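Q: Just to be clear, the model below is a prediction. Sequence and coordinates:
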Amino acid sequence: MTSAGYDDDFLGIRVPLPRPAGGREVRELPYPRFTVLLDPARTLAAVTGVNIDGAALRDVPRTGEWRLDSRLPVGEQAGPELYAANDLDRGHLVRRRDPGWGGAAEARQATEATFFYTNAAPQAAAFNQSKDLWLGLEDHVLQYADATAQRVSVFTAPILANDDPVYRGVAIPRRFFKVAAWTAAADDGMPRLEAAGFVLDQSELLDLRQGALAVPRLGAFRTFQVPIAEIAGLAALDLGPLTDADVLAAPAVRGEGGWRPLIGPGDVQLR
C-alpha cells in the first residue's frame, strides 16, 4: 500500500495537518491521500486529514473489509469487538469516496484504505436528516469551491472529551467535528484560504446507564456550523491557519451556545 498521506500543500496554500495541543501523544498513520493521528489512550483518532480533488473523483465500486492496522498494537485500536451485536456503526471518519480520485488503481487502493479501524469511530446506527446532512457536507463544499480548482482538504474526528461514557472499555464520543478548507480568489486575484467548521452531536442517541448501549426511539443527531476557534478548543487541537480562514462571520452565529443549527445544505454559510 502506497502511503503518502495527507499533503500540506495540496491547496496551493500550506495547511498543516492539525496537531493535538499540549503535547498529547498520538500515532501518525499515513494512508493513500489521507493521514490519521490516533490517540492510543482512547484507541480512536484525534484527527484525520484527507485531500480531495473533486474534479478527478472516480465512482469506485465499494470494495474492502474492515481490518486492524498491523503498524499498531491491537490494544491501541478500537476493533471489531466494540461494534459486535449492538446499535453502533463503524463510522468512517475519512469517507470511503474522498481519496478515490486519479487513476483507477490508485483510487481503488485509496478507498480500500479507509476501512482500517483506525479510521472508524462509533456512531449510533440511526439514520435521519441530520446524519444525511453530515455525510453530504463535503459534497456541498466541493460544489461551492471554485470550478477551476475543486480541491478541498477535510479534517474530521471525534471530539474526545474526558467525560465521554464508557462502553466495552472504550469511551464513546458524543460529538464529532469536521473542518473543510478550500481556496477562493481574493479581490487582488490571489488565492486566499477559506474554511468552515461543523459539529455533529449524537448525545441524545447514547444511553449507557445500564452498562449496555441503548438507542432511544426519539433520539436524533444534531448538526451545527461552529466557529473553528471553538472546535479547536473542544477537540484540544492546533488548527493553525484554519481558524483565521473561517467564513462563519460572528454576527451570523445563532442558536444553541452560539452555534448555527443546520437543517439542510441551504443553512450552511460559506461566504
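A: Great, that's in hand.

Q: CA atoms for contacts and neighbours, from now on please.
A: OK.

Q: Could you check how far the residue nearest to residue 141 when sequence neighbours are not counted is from residue 50?
A: Ranked by CA to CA, 6 or more residues apart in numbering and with sequence neighbours excluded, the top spatial neighbour of residue 141 is residue 180, at 7.4 Å. According to CA to CA, to the nearest Å, residue 180 and residue 50 sit 10 Å apart.

Q: quick one, which of those two is more surrounded?
A: Using other CA atoms under 10 Å, the more surrounded residue of residue 180 and residue 50 is residue 50, with 27 against 22.

Q: Reduced to three states, what does that one come out as?
A: Recorded secondary structure, residue 50: strand (DSSP: H, G, I helix; E, B strand; the rest coil).

Q: what does residue 35 give?
A: Under three-state DSSP, residue 35 falls in the strand class.

Q: Which residues are in contact with residue 224?
A: Listed by CA atoms under 8 Å, 6 or more residues apart in numbering, the contact partners of residue 224 are 198-200, 259-262.

Q: now those residues in JSON lines, with distance to residue 142?
A: Formatted as JSON lines, the contacts of residue 224 follow (distance: CA to CA, whole Å):
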{"residue": "198", "distance to residue 142": "15"}
{"residue": "199", "distance to residue 142": "18"}
{"residue": "200", "distance to residue 142": "19"}
{"residue": "259", "distance to residue 142": "23"}
{"residue": "260", "distance to residue 142": "20"}
{"residue": "261", "distance to residue 142": "21"}
{"residue": "262", "distance to residue 142": "18"}
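
Q: Tell me which stretches of the stretch 101-250 of the chain form helices.
A: 104-113, 129-144, 228-235 (DSSP state H, counting those that start in this stretch).

Q: deepest of those helices, which one?
A: Each of those was scored by mean neighbour count; the highest is helix 104-113, a mean of 20, by mean count of other CA atoms under 10 Å.

Q: Turn the helices of the stretch 101-250 of the chain into JSON lines, columns for distance to residue 157.
A: Formatted as JSON lines, the entries for these read as follows, by distance: least, CA to CA, whole Å:
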{"stretch": "helix 104-113", "distance to residue 157": "17"}
{"stretch": "helix 129-144", "distance to residue 157": "13"}
{"stretch": "helix 228-235", "distance to residue 157": "9"}
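
Q: Quick check: residue 238 vs residue 38, distance?
A: Computed with CA to CA, the distance linking residue 238 and residue 38 is 15 Å.

Q: Specify which residue of those two has the higher count of neighbours.
A: Neighbour count, other CA under 10 Å: between residue 238 and residue 38, residue 38 has more, with 24 against 19.

Q: take a look at this one as well, against the first:
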Amino acid sequence: MNDADWLRLDAQLCFRLYAASRAVTRCYQPLLAGLGLTYPQYLVMLVLWEADDLTVKAIGERLSLDSGTLTPLLKRLEQAGLLRRERRAGNEREVRIVLSEAGRDLREQAKSVPPGLMAAMGLSLEEIGALRGLLDKLLAHAGRRKAELPRVGMNSDPRLIDSNRKRLAPGRSGFMPDGDFDRRRCRASSPTCNTTYPDGVGPRVGINSDLPGPAASAPYPPSLSARSPAPRPPPPSPRTRRAPASAPACGTSAPGRPAW
C-alpha cells in the first residue's frame, strides 16, 4: 500500500470502529426501550450490578467518563428510582451510589438484552470473543501510547507552555497568564533576549517577531501589573456663577450711558 492509499477512507480502521460503535448503539435502542434506559444509563447499571455501593469516581474510572458526563446520568437514574446517592458520616464529601430495590429487580429483565444483541449483530460467541480480545489489546496499547504521542498543531511547541502547563495570554507569546514577562521562555526562543530594555520587558517574541523594521525590535509595553497607577488629575474647581446684572429702571440710564 503506497502513501496515497493510506489516506483513503476505506483504509481507515478508525472509521470502521466509529461506524461499528454507532451501529451497535442503534441495535441496543429497541432492546433497552423496554427497560426505560438509554445506552449510557445501561452501562452505569451494568457497573452497579457487578458491584454495588461505589463512589462516583470509581464508576467514572470503570466507564472512562468524567464527572461532568457521569453526574447527569446518575441524577436521571435517581429520578427514575433505580439508585440512591448517599453521603456517609465518615466522609461527607464522598458521594456513594447504591442501587435501590427497583434497580436490583431490573437486572432480571436485562438478562434478555445480550442474546438479542448477539442476534442483531450476526456474530457467534467465538467471533465475539475474538473481537473483544482484539479491542482490549487496542485499548491497552493506545492508552499507553497516548502520553508518548507528540503534540500537533498551534500548541505543539513546548516553549508556548510553561512547566505548569498554563497557557500564555492570547497574542503575547512571551508573557505568562498574569501578564508578567517570562525571560526564560524568551531566551529559549530568541537569542537577542539577553538585551536589557529600559522597561525591563524584552523584545517581541511570537508571530510578529520576524517583521522588518522597528516593529520587529520594538519591545512590548510593560505589563499592566508593573505599571504604576497614573496620578489622578485634580478635581475641577466649582464654577462661580455670576449674578445677572439688574436691568435699569424705566426712565433711568445705565452708568456711563446717556438717557434718551
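A: Right, received. Where do you want to start? No experiment lies behind these values; they were computed from the predicted model shown.

Q: After superposing, what score do the chains get?
A: TM-score for the superposed pair, counting by TM-score structural alignment, normalised by the length of the second structure: 0.20. Supporting figures: 92 aligned residues with a CA RMSD of 6.3 Å.

Q: In JSON lines: the contacts of residue 224 of the first structure, plus neighbour count and distance to residue 44 of the first structure.
A: Shown next, in JSON lines, are the contacts of residue 224 of the first structure (neighbours: other CA atoms under 10 Å; distance: CA to CA, whole Å):
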{"residue": "198", "neighbour count": "24", "distance to residue 44 of the first structure": "19"}
{"residue": "199", "neighbour count": "26", "distance to residue 44 of the first structure": "17"}
{"residue": "200", "neighbour count": "22", "distance to residue 44 of the first structure": "17"}
{"residue": "259", "neighbour count": "18", "distance to residue 44 of the first structure": "25"}
{"residue": "260", "neighbour count": "22", "distance to residue 44 of the first structure": "27"}
{"residue": "261", "neighbour count": "19", "distance to residue 44 of the first structure": "26"}
{"residue": "262", "neighbour count": "20", "distance to residue 44 of the first structure": "26"}
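
Q: Give me the contacts around stretch 42-58 of the second structure.
A: 32, 59, 62-63, 67, 70, 94-99, 103-104, 107.

Q: Could you measure from the residue nearest to residue 141 of the first structure over to residue 199 of the first structure?
A: Taking CA to CA as the measure, residue 180 of the first structure falls 12 Å from residue 199 of the first structure.

Q: what do you get for residue 131 of the first structure?
A: From residue 131 of the first structure across to residue 199 of the first structure, the span is 11 Å (CA to CA).

Q: so residue 198 of the first structure touches residue 230, yeah?
A: No: taking CA atoms under 8 Å as the definition, residue 198 of the first structure is not a contact partner of residue 230, at 10.3 Å.

Q: Among the contacts of residue 224 of the first structure, which one sits closest to residue 89 of the first structure?
A: The shortest approach to residue 89 of the first structure among the contacts of residue 224 of the first structure belongs to residue 200, at 15.0 Å (CA to CA).

Q: check contacts around that closest one.
A: Residue 200 of the first structure makes contacts with 134, 175-177, 221-224, as judged by CA under 8 Å, 6+ apart.

Q: Just those: which are in strands?
A: 175-177, 222-224 (DSSP state E).

Q: Those, buried ones only, as a ChimeraX selection?
A: Once 16 or more other CA atoms under 10 Å is used to decide burial, the buried members of those can be selected in ChimeraX as follows:
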select :175,176,177,222,223,224
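
Q: what would the ones in strands among the contacts of residue 200 of the first structure look like in a markdown table with distance to residue 158 of the first structure?
A: Shown next, in a markdown table, are these (distance: CA to CA, whole Å):
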| residue | distance to residue 158 of the first structure |
| --- | --- |
| 175 | 6 |
| 176 | 4 |
| 177 | 6 |
| 222 | 14 |
| 223 | 14 |
| 224 | 15 |
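
Q: what's the closest of the ones in strands among the contacts of residue 200 of the first structure to residue 92 of the first structure?
A: Taking CA to CA as the measure, residue 92 of the first structure sits nearest to residue 176 out of these, at 11.5 Å.

Q: what about residue 81 of the first structure, how many residues close to it?
A: Other residues near residue 81 of the first structure come to 8 when the count uses other CA under 10 Å.

Q: Could you report the separation of it from residue 46 of the first structure?
A: For residue 81 of the first structure, the distance to residue 46 of the first structure (CA to CA) stands at 20 Å.

Q: again with residue 27 of the first structure
A: Between residue 27 of the first structure and residue 46 of the first structure the computed distance is 9 Å (CA to CA).

Q: before we move on, what about residue 140 of the first structure?
A: When CA to CA is the yardstick, residue 140 of the first structure and residue 46 of the first structure sit 24 Å from each other.

Q: re earlier: these two touch, right, the residue nearest to residue 141 of the first structure and residue 197?
A: Yes: taking contact to mean CA under 8 Å, the distance of 6.5 Å between residue 180 of the first structure and residue 197 places them in contact.

Q: roughly how far apart are residue 182 of the first structure and residue 154 of the first structure?
A: Distance from residue 182 of the first structure to residue 154 of the first structure, counting by CA to CA: 9 Å.

Q: do residue 106 of the first structure as well
A: When CA to CA is applied, the distance between residue 106 of the first structure and residue 154 of the first structure equals 19 Å.

Q: for residue 35 of the first structure, same thing?
A: Residue 35 of the first structure sits 11 Å away from residue 154 of the first structure when distances are taken as CA to CA.

Q: Please apply the same query to residue 229 of the first structure.
A: Counting by CA to CA, the gap from residue 229 of the first structure to residue 154 of the first structure is 16 Å.
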